[in-house]
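Peer 1: Please find the sequence and the predicted model below.
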Amino acid sequence: MTEILISIITMTALGFLFSVGLVFAYKKLKVEEDPKIEQVSEALPQANCGACGYAGCRAFAEAVAKGEAEVNGCPVGGEDVTSEIANILGIEAPEVVKQLARLHCRGTHEAAKDKGPYIGISTCHAAHLIGGTKQCSFGCLHSGDCVRVCPFDALHMGEEGLPVVDEDKCTACGKCVDACPRNLFELHPVSQEIIVFCRSLDRGAASRKACKNACIACGICARACPEAIVMENNIAVITDYKKISPDKIPEIEKCPTDAIGRLHKDTNEEEKEEEKKEDEG
């Protein structure tokens, strides 16, 4: 009986000593965390989408607190989150330019000619490996990889076979940009209304044969606004959208294939264009 009591007392004493040692070690060796890290982390949307370039919101908060990341580096949070983080750090909030994902392709099922049937894994990356099912080797593959990776449900496949961006839901996280094997998505400021809706680098005749909405490098847009649009590698390139004045837009939109133009047009304009195409057809 005495031996049992001695064992119990010994184990209790050792446990107490080890506990005291651990408490002492914790207080002596613990790393003090900047309280701003937690404050910044709480201000973030906790989407953990990686759009900021870090592994998650917590990692971004740590980088911001250390001065390694810009306070406006969270595209999901936008201006409100940027202002809150700047207030926590005691600095002036920088300007936040809201961006949206834009698709640079109008190769619909009807516009882009088929090359042949595809039998395989239903993903854009898989189809891209064998050249896709369309004659255009630069256009949309219609399998919706971009839709599947969007964490904000801001994309869906439209009836014409192209992904459609929901501007109210899009946060410019950039997931669709990374997902597209043909680099058809880009992030643009919401103020940019004029877009080149094509990525084909083929010569005009070949592009027109593959897709009736392709850029044919005719140069109409570049001649209409040379200070903002140039022709490079058989395609129109917008060098500075801010230099496109409203009076130049009608001339730019004389593009015979609608490969460049405004993102948003009123219903009357669209109806007139459709009637014009039918008359020309």
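Peer 2: Received the coordinates, thanks.
Peer 1: C-alpha only now, for contacts and for neighbours.
Peer 2: Fine.
Peer 1: S207 is in what secondary structure piece?
Peer 2: Assessed by DSSP states H and E, S207 sits inside helix 204-210.
Peer 1: so what secondary structure elements neighbour that helix?
Peer 2: With contacts defined as 3 or more C-alpha pairs under 8 Å, 6 or more residues apart in numbering; DSSP states H and E, helix 204-210 has no helix or strand neighbours.
Peer 1: any residues touching that helix, and which ones?
Peer 2: 112-113, 134-136, 200-201, 214-218, 234 (C-alpha atoms under 8 Å, 6 or more residues apart in numbering).
Peer 1: list the buried ones in that helix?
Peer 2: Within helix 204-210, the residues that qualify as buried are G204, S207, R208, A210, counting by 16 or more other C-alpha atoms under 10 Å.
Peer 1: got the residues you listed as a markdown table, with distance to E68 columns?
Peer 2: Listed next are those as a markdown table, based on distance: C-alpha to C-alpha, whole Å:
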| residue | distance to E68 |
| --- | --- |
| G204 | 47 |
| S207 | 45 |
| R208 | 48 |
| A210 | 47 |
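Peer 1: Name the nearest of those relative to G90.
Peer 2: S207 (54.0 Å; C-alpha to C-alpha).
Peer 1: And the closest one, how far from I216?
Peer 2: Going from S207 to I216 by C-alpha to C-alpha, to the nearest Å gives 6 Å.
Peer 1: Can you identify the helix in the chain that spans the most residues?
Peer 2: helix 2-29 (DSSP state H).
Peer 1: next structured bit after that helix?
Peer 2: With DSSP H and E, the next secondary element past helix 2-29 is helix 35-43.
Peer 1: Now tell me what touches whichever helix or strand comes after that next one from outside.
Peer 2: Sequence-wise, the next helix or strand downstream of helix 35-43 (DSSP H and E) is helix 57-65. The contact list for helix 57-65 (C-alpha under 8 Å, 6+ apart) reads 34, 36-38, 40-41, 44-48, 50, 52-54, 69-71, 89.
Peer 1: at 7 Å what do you get?
Peer 2: K36, I37, V40, S41, L44, Q46, N48, Y54, A69, E70, V71 (C-alpha atoms under 7 Å, 6 or more residues apart in numbering).
Peer 1: same check, this time on stretch 160-179
Peer 2: 51, 75-76, 99-101, 108-109, 142, 144-146, 149-150, 152, 154-158, 183, 185-187.
Peer 1: Taking those residues, please make a PyMOL selection of just the buried ones.
Peer 2: Selection of buried members from the contacts of stretch 160-179 for PyMOL, criterion 16+ other C-alpha under 10 Å:
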select buried, resi 51+75+76+99+100+101+108+109+142+144+145+146+150+152+154+155+156+183+185+186+187
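Peer 1: ok, second structure coming up, stack it against the first:
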Amino acid sequence: MTFLFPVLALGGTGLVCGVVLAIAARKFAVTEDPRVQEILEALPGANCGACGVPGCAEYAKAVAQQKLPIDLCKRGGAATLARLSALMGVKAEARERQVAIVLCQGDDSRAVRRGLYNGLADCVAANAMGGDKGCRYGCLGLGSCARVCPAGAIEIKPGRLAEVHPDLCIGCGLCVQACPRGLIRLVPESRRIHVLCRSRDRGPVVKKLCSVGCIGCGLCAKIVGNQGIRMEGPLAVVDYGVQLENDEVTARCPQHSIASRPGRRQA
């Protein structure tokens, strides 16, 4: 009998606590939108973060709660967009796919290097020190862009120049954010004519530093009547809002700074 009372007291306390917890669990239960799992299954599962949130699960929740639009998954493409549109009952027009391009041709055979960089193999770190390239606008070629690419679409060529393979590019834009010199841009995949230079130096300086750098002669802009290419100070810049098909600008560029690069091949 001595032990009976403590046992009953302890058992009663446990029973009361269990009842309280059961009531609390029912009252404060959070019901998850069943669409979250359906949305998650529609996503590619790459967890690349290109949509702006840490992973596909978080993006699925944000879409279900209508906190983010349904067209942010670049890797999924048109097929994923169509499934999310059906699940959410939202119409979304498929936009032209974007591909990244590196606006520089200055590899070691074309561009001057002013020294030997032996620091951390990271473009941001090298850029903070000025880099070892003579052109302060050129590609550092240390692969920061390639390391963040979830599709393996960027190759660092032997001459220390980054190059995007358009057939592999998913247009996520992570490489654009990774480049400390702003050399990578997302462009519509149908655009094939590009000024592959970002130097703002004057012509004589550019010629000393890079054999394929834009010298700001303005010939290309004159050929197209400033429709598709315009001059921004000493640099020719392509207006990707215009479908530029004039191959004369490529052929007549004295520095060969303008190149014709195909976008993603059609399947």
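Peer 2: Nice, thanks for sending it over. Computed from a predicted model, the values in this text were never measured in an experiment.
Peer 1: where does the TM-score land?
Peer 2: Taking TM-score structural alignment, normalised by the length of structure 2 as the basis, the two superposed chains have a TM-score of 0.91; 262 aligned residues with a C-alpha RMSD of 1.8 Å.
Peer 1: on that earlier part again, which of the contacts of stretch 160-179 of structure 1 fall in helices?
Peer 2: Using DSSP H, those in helices are D145, C146, V149.
Peer 1: for those residues, which one is nearest S122 of structure 1?
Peer 2: Using C-alpha to C-alpha, these come closest to S122 of structure 1 at D145, 9.1 Å.
Peer 1: got a list of what the closest one touches?
Peer 2: Applying C-alpha under 7 Å, 6+ apart to D145 of structure 1 gives the contacts T123, C124, A179, C180.
Peer 1: Secondary structure and distance to E95 of structure 1 added to those residues, as TSV?
Peer 2: Output for these, formatted as TSV (DSSP: H, G, I helix; E, B strand; the rest coil; distance: C-alpha to C-alpha, whole Å):
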residue	secondary structure	distance to E95 of structure 1
T123	coil	38
C124	helix	36
A179	helix	28
C180	coil	29
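Peer 1: quick one: which of the residues you listed is nearest E227 of structure 1?
Peer 2: C180 (30.3 Å).
Peer 1: Quick one: residues contacting the residue nearest to that closest one when sequence neighbours are not counted.
Peer 2: Leaving aside its sequence neighbours, C180 of structure 1 sits nearest to C146 (C-alpha to C-alpha, 6 or more residues apart in numbering; 6.3 Å). With contacts defined as C-alpha under 7 Å, 6+ apart, the neighbours of C146 of structure 1 are C176, A179, C180.
Peer 1: The last one maps to what in structure 2?
Peer 2: Just to be clear, that refers to C180 of structure 1. Under the alignment (TM-score structural alignment), C180 of structure 1 pairs with C179 in structure 2.
Peer 1: And its match, how far from A128 of structure 2?
Peer 2: C179 of structure 2 is 12 Å from A128 of structure 2, by C-alpha to C-alpha.
Peer 1: The two: who's more crowded?
Peer 2: Applying other C-alpha atoms under 10 Å to C179 of structure 2 and A128 shows that C179 carries more neighbours, namely 21 against 9.
Peer 1: So which bits of stretch 40-53 of structure 2 are buried?
Peer 2: Result for stretch 40-53 of structure 2 [16+ other C-alpha under 10 Å]: buried residues L40, A42, L43, N47, C48, G49, A50, C51.
Peer 1: Just give me the neighbour total for the residue lying closest to the last one once chain neighbours are set aside.
Peer 2: In other words, C51 of structure 2. In space, and not counting its chain neighbours, C51 of structure 2 is closest to L72: 5.0 Å by C-alpha to C-alpha, 6+ apart. L72 of structure 2 is flanked by 16 other residues according to other C-alpha under 10 Å.
Peer 1: Check A112 of structure 1 too.
Peer 2: 23.
Peer 1: Can you classify V96 of structure 1 as helix, strand or coil?
Peer 2: Recorded secondary structure, V96 of structure 1: coil (DSSP: H, G, I helix; E, B strand; the rest coil).
Peer 1: now it: how far from G78 of structure 1?
Peer 2: Distance from V96 of structure 1 to G78 of structure 1, by C-alpha to C-alpha: 7 Å.
Peer 1: Pick out whichever of the two has more residues nearby.
Peer 2: G78 (19 against 16).
Peer 1: Against P94 of structure 1, how distant is that one?
Peer 2: Using C-alpha to C-alpha, G78 of structure 1 is found at 11 Å from P94 of structure 1.
Peer 1: How about M11 of structure 1?
Peer 2: 60 Å.
Peer 1: Nearest residue to the middle of structure 2?
Peer 2: G173 (1.1 Å; C-alpha atoms, centre = their mean).
Peer 1: Would you mind measuring from it to T250 of structure 2?
Peer 2: Taking C-alpha to C-alpha, one finds G173 of structure 2 at 27 Å from T250 of structure 2.
Peer 1: And I184 of structure 2, by the same measure?
Peer 2: When I184 of structure 2 is compared with T250 of structure 2 (using C-alpha to C-alpha), they lie 20 Å apart.
Peer 1: Over to A121 of structure 2?
Peer 2: 34 Å.
Peer 1: Between those two, tell me which one has more neighbours.
Peer 2: Between A121 of structure 2 and T250, T250 has the larger neighbour count (other C-alpha under 10 Å), namely 18 against 14.
Peer 1: who touches that one in this structure?
Peer 2: I258, A259, S260.
Peer 1: Try it again at 8 Å.
Peer 2: I193, H256, I258, A259, S260.
Peer 1: give me the number of residues near the third one?
Peer 2: A count of nearby residues for I258 of structure 2, using other C-alpha under 10 Å, gives 27.
Peer 1: Please report how far the residue opposite it in structure 1 once aligned lies from P250 of structure 1.
Peer 2: I258 of structure 2 maps onto I260 in structure 1, with residues paired by TM-score structural alignment. Noted for I260 of structure 1: a distance of 11 Å to P250 of structure 1, by C-alpha to C-alpha.
Peer 1: cool, and V97 of structure 1?
Peer 2: The gap separating V97 of structure 1 from P250 of structure 1 is 27 Å, by C-alpha to C-alpha.
Peer 1: Could you do K98 of structure 1 as well?
Peer 2: On the measure of C-alpha to C-alpha, K98 of structure 1 and P250 of structure 1 end up 26 Å apart.
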